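A.B. asks: return atomic coordinates for the entry below.
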Amino acid sequence: MALVTTKEMFAKAINSDYAIGAFNVNNMEIIQGIVEAAQIENAPLILQVSAGARKYAKPIYLLKLVEAAIEDTGVDVALHLDHGEDFDICKKCVDDGFTSVMVDGSKHPFEENIALTKQVVDYAHARGVVVEAELGKLAGVEDNIKVDARSATFTDPDEAAEFVERTGVDSLAIAIGTSHGAYKFKGEPYLDFERLKKIHALIPDTPLVLHGASSVLREFVDRCNEFGGEIPGAQGVPEDMIHEAVNYGICKVNVDTDLRLAMTAEIRRVLTEHPEEFDPRKYLGPGRDAITRMVQHKIRDMLNASGTK
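C.D. replies: Take a look at the predicted model:
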């Protein structure tokens, strides 16, 4: 039971028909729910901390909660910084004990992205920490990351190959049509699988990462709306599309919105059905259980992803 890197996880996944779930955490109940699911399913696990989570819960609390979860369950966990926007935050997380960091230089021109990523790679690798980077931009909103649809750009396969060679990055987040948030598609869901195939063919040994990959499961959206929520038309990435993506190098699938929906739906239900309740344990506990059930579903789905290459 330990904090581990993603290196061994990805080495196994890249040549197999499955992906590793990477789940964003913000508080104790979310961490407990996710880790319990991984323990039940005996599955590899990545816990992610975003800039927003660091601001909300404070880094020291999140780190100690993750350490407690590992000690309590015996689950090996890769602790990952999600969307580190500069060298300083990546360095801070490496120094704090994170085993993986993502440097997100996608807002910069290509050469500046390379320079920033290489700086983080050099620092992290010297300390045994792995690095994820991003090339291309996803539309949508996640914490302080806001990209409108017009600014979103898909990843260029040739640039991806050059980027990996020049930076030495361990994994690469690519843009092929997913987006952050609960409203990923205005019409029919679409992912550019031909682009993904080209990227994977050029860098077959590089684990690829799919951000904005929550499926926005209908049962949780409906339950939120049933008990007072207002999220009509929410739409995520169909799970069969994630299965297809796994066939072409996707090793890590990021999930955040599904966690929020599952927990919020259950909290709404409890407070609606029991308006007299004001003990946070009575609604956060069921919310935690909903997280566990949802993560179990996502883990099973990703570990059983299959298709024909």
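A.B. asks: hey, let's count contacts and neighbours off CA atoms from now on
C.D. replies: OK.
A.B. asks: buried stuff in the lengthiest helix in the chain?
C.D. replies: Identified as the longest helix of the chain according to DSSP state H is helix 280-303. Along helix 280-303, the positions that meet the burial threshold by neighbour count (16 or more other Cα atoms under 10 Å) are 283-296, 298-299, 301-303.
A.B. asks: need the contact list for the residue most central in space within the chain.
C.D. replies: Computing the C-alpha centroid of the chain and ranking residues by Cα atoms, centre = their mean puts N254 first, at 2.3 Å. For N254, the contacting residues are G21, A22, F23, N24, V209, L210, H211, G212, A213, S214, by Cα atoms under 8 Å, 6 or more residues apart in numbering.
A.B. asks: okay, now Y61: neighbour count?
C.D. replies: Using other Cα atoms under 10 Å as the criterion, Y61 is surrounded by 14 other residues.
A.B. asks: quick check: which element contains it?
C.D. replies: Here Y61 sits within helix 59-73, counting by DSSP states H and E.
A.B. asks: run through the residues that contact I199.
C.D. replies: D156, P157, D158, A160, A161.
A.B. asks: with K252 instead?
C.D. replies: Residues in contact with K252, defined by Cα under 8 Å, 6+ apart, are F10, A19, I20, G21, A22, P207, L208, V209, L210.
A.B. asks: 10 Å instead?
C.D. replies: 6, 9-10, 13-14, 18-22, 46, 171-173, 207-211, 213, 246, 302 (Cα atoms under 10 Å, 6 or more residues apart in numbering).
A.B. asks: please provide the structure for the following sequence as well, for comparison with the first:
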Amino acid sequence: MALVNSTEMFKKAYEGGYAVGAFNVNNMEIIQGIVSAAQEENAPLILQVSAGARKYASPIYLKKLVEAAIEETGLDIVLHLDHGEDFEICKACIDDGFSSVMIDGSKYPLDENIALTKRVVEYAHDRGVTVEAELGKLAGVEDDVKVSAKDATYTDPDEAVEFVERTGVDSLAIAIGTSHGAYKFKGDPKLDFARLETISAKLPNYPLVLHGASSVPQEFVELCNKYGAQIPGAQGVPEEMLRQAAHSGVCKINIDTDLRLALTASIRKTFTENPGEFDPRKYLGPGRDAIKKMVQHKIKNVLGCSGKR
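C.D. replies: Predicted coordinates for the structure are as follows:
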């Protein structure tokens, strides 16, 4: 049981044709719900912290909560920075004891993204920390990530090869049609599997990452709708598409919006049925259970990593 980097997790995931869930965390109940699900499913686990969560909860609180989860469950857990926007935040998280970081230079031209990523990789690798980067731009809004649909661009396969070779980065988040936050689109969602297969063929045995993979199960959609937590017009990426991606070189799938909706719907349910409730344990406890149920669903039915720890 330890805080580990992602190297061995991704190697096993690639060889096994499944993906590891990277679940965003903001507080104790979310961490407890996620970790309880992973323990029960005997699944590999990445807990990731966005810049917004880092500001909200403080890095030291989040790290200590993760350490407590490791001690209580015996799980190996990757603690990952999600969407680090510059070298300084990546360095700070590495110095704070994170075992993995993401440097997101996707807003920059290719050479500038490469230079920034390489700088983070050199600092991280000297300290046993793995690095994720991003090439291509996903549309959508989530925490500090804001990209309009017109500015979204798919990942170029040849650029992906050049990027990995020049930076030495450990994993690469690619843009093939997913969207940050609750997925909004005109018509049916489409993932560019031909592009994914080309990138995977050009980068054999290399772990790819999907961001923006929101996909709320029907049971939770109905719960969200009933208690007013669903975002109007939002629709997730079909889960069968995510399962297909996990068989095509995607070793990590980020999951955040689904957890927020499950937690919020549960809390709204409590207050709707018990308007006078004021004990946080009475609404955060069921919220924690909703998180656990959502994560178990993802592990078993989407990621395919149940029993893979």
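A.B. asks: quick TM-score on the pair, please.
C.D. replies: Once superposed, chain against chain, the TM-score is 0.96 (TM-score structural alignment, normalised by the length of the first structure); 305 aligned residues with a Cα RMSD of 1.1 Å.
A.B. asks: how far away is the residue nearest to the centre of the first structure from D301 of the first structure?
C.D. replies: Distance, N254 of the first structure to D301 of the first structure, using Cα to Cα, to the nearest Å: 13 Å.
A.B. asks: need the overlap of contacts for these two.
C.D. replies: G21.
A.B. asks: among the contacts of K252 of the first structure, which recur in the second structure?
C.D. replies: Of the contacts of K252 of the first structure, the ones still in contact in the second structure (both residues aligned by TM-score structural alignment, their matches' Cα atoms under 10 Å) are 6, 9-10, 13-14, 18-22, 46, 171-173, 207-211, 246.
A.B. asks: would you write a ChimeraX line that selects the buried entries of the residues you listed?
C.D. replies: Typed into ChimeraX, the next command selects the buried ones out of those (criterion: 16+ other Cα under 10 Å):
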select :6,9,10,13,14,18,19,20,21,22,46,171,172,173,207,208,209,210,211,246
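A.B. asks: in strands, which of the kept ones among the contacts of K252 of the first structure fall?
C.D. replies: Residues of these located in strands (DSSP state E): I20, G21, A22, I46, S171, L172, A173, L208, V209, L210.
A.B. asks: and the residue nearest to I30 of the second structure when sequence neighbours are not counted, how far from T178 of the second structure?
C.D. replies: Nearest in space to I30 of the second structure, with sequence neighbours left out and distances taken as Cα to Cα, 6 or more residues apart in numbering, is R288 at 6.1 Å. Counting by Cα to Cα, the separation of R288 of the second structure from T178 of the second structure is 27 Å.
A.B. asks: Three-state assignment for the residue of the second structure most remote from its centre, please.
C.D. replies: No residue in the second structure has its C-alpha farther from the mean C-alpha position than G276, which lies at 35.3 Å (Cα atoms, centre = their mean). Reducing the assignment to helix, strand or coil with DSSP: H, G, I helix; E, B strand; the rest coil, the entry for G276 of the second structure is coil.
A.B. asks: swap in M241 of the second structure?
C.D. replies: Recorded secondary structure, M241 of the second structure: helix (three-state DSSP).
A.B. asks: so what's the residue count around it?
C.D. replies: Residues lying near M241 of the second structure (other Cα under 10 Å) number 16.
A.B. asks: the closest residue in space to it that isn't next to it in sequence: what secondary structure?
C.D. replies: Using Cα to Cα, 6+ apart and skipping the chain neighbours, the partner closest in space to M241 of the second structure is L191 (7.4 Å). Three-state call for L191 of the second structure (three-state DSSP): coil.
A.B. asks: do I have it right that L191 of the second structure meets E239?
C.D. replies: No - taking contacts as Cα atoms under 10 Å, L191 of the second structure lies outside contact range of E239: 11.5 Å.
A.B. asks: quick one, the strand ranked longest in the first structure and helix 59-73 angle?
C.D. replies: When the first structure is parsed with DSSP E, its longest strand is strand 77-84. For the pair strand 77-84 of the first structure and helix 59-73, the angle between their directions (axes from the mean of the first three to the mean of the last three Cα atoms, to 10 degrees) equals 150 degrees.
A.B. asks: average gap between strand 77-84 of the first structure and the second structure?
C.D. replies: Averaged over the aligned pairs, strand 77-84 of the first structure sits 0.3 Å from the second structure after superposition, using mean Cα distance after the TM-score superposition for the first structure.
A.B. asks: buried residues in that strand?
C.D. replies: For strand 77-84 of the first structure, the neighbour count (16+ other Cα under 10 Å) marks V77, A78, L79, H80, L81, D82, H83, G84 as buried.
A.B. asks: OK, contacts around the residue nearest to G285 of the second structure when sequence neighbours are not counted?
C.D. replies: With Cα to Cα, 6+ apart as the criterion, G285 of the second structure has its nearest non-adjacent residue at 7.5 Å, and that residue is E29. For E29 of the second structure, the contacting residues are V35, L263, R281, L284, G285, P286, G287, R288, D289, I291, K292, by Cα under 10 Å, 6+ apart.
A.B. asks: farthest-separated two in those residues?
C.D. replies: The span of the contacts of E29 of the second structure, defined through Cα to Cα, is set by V35 and R281 at 18.4 Å.
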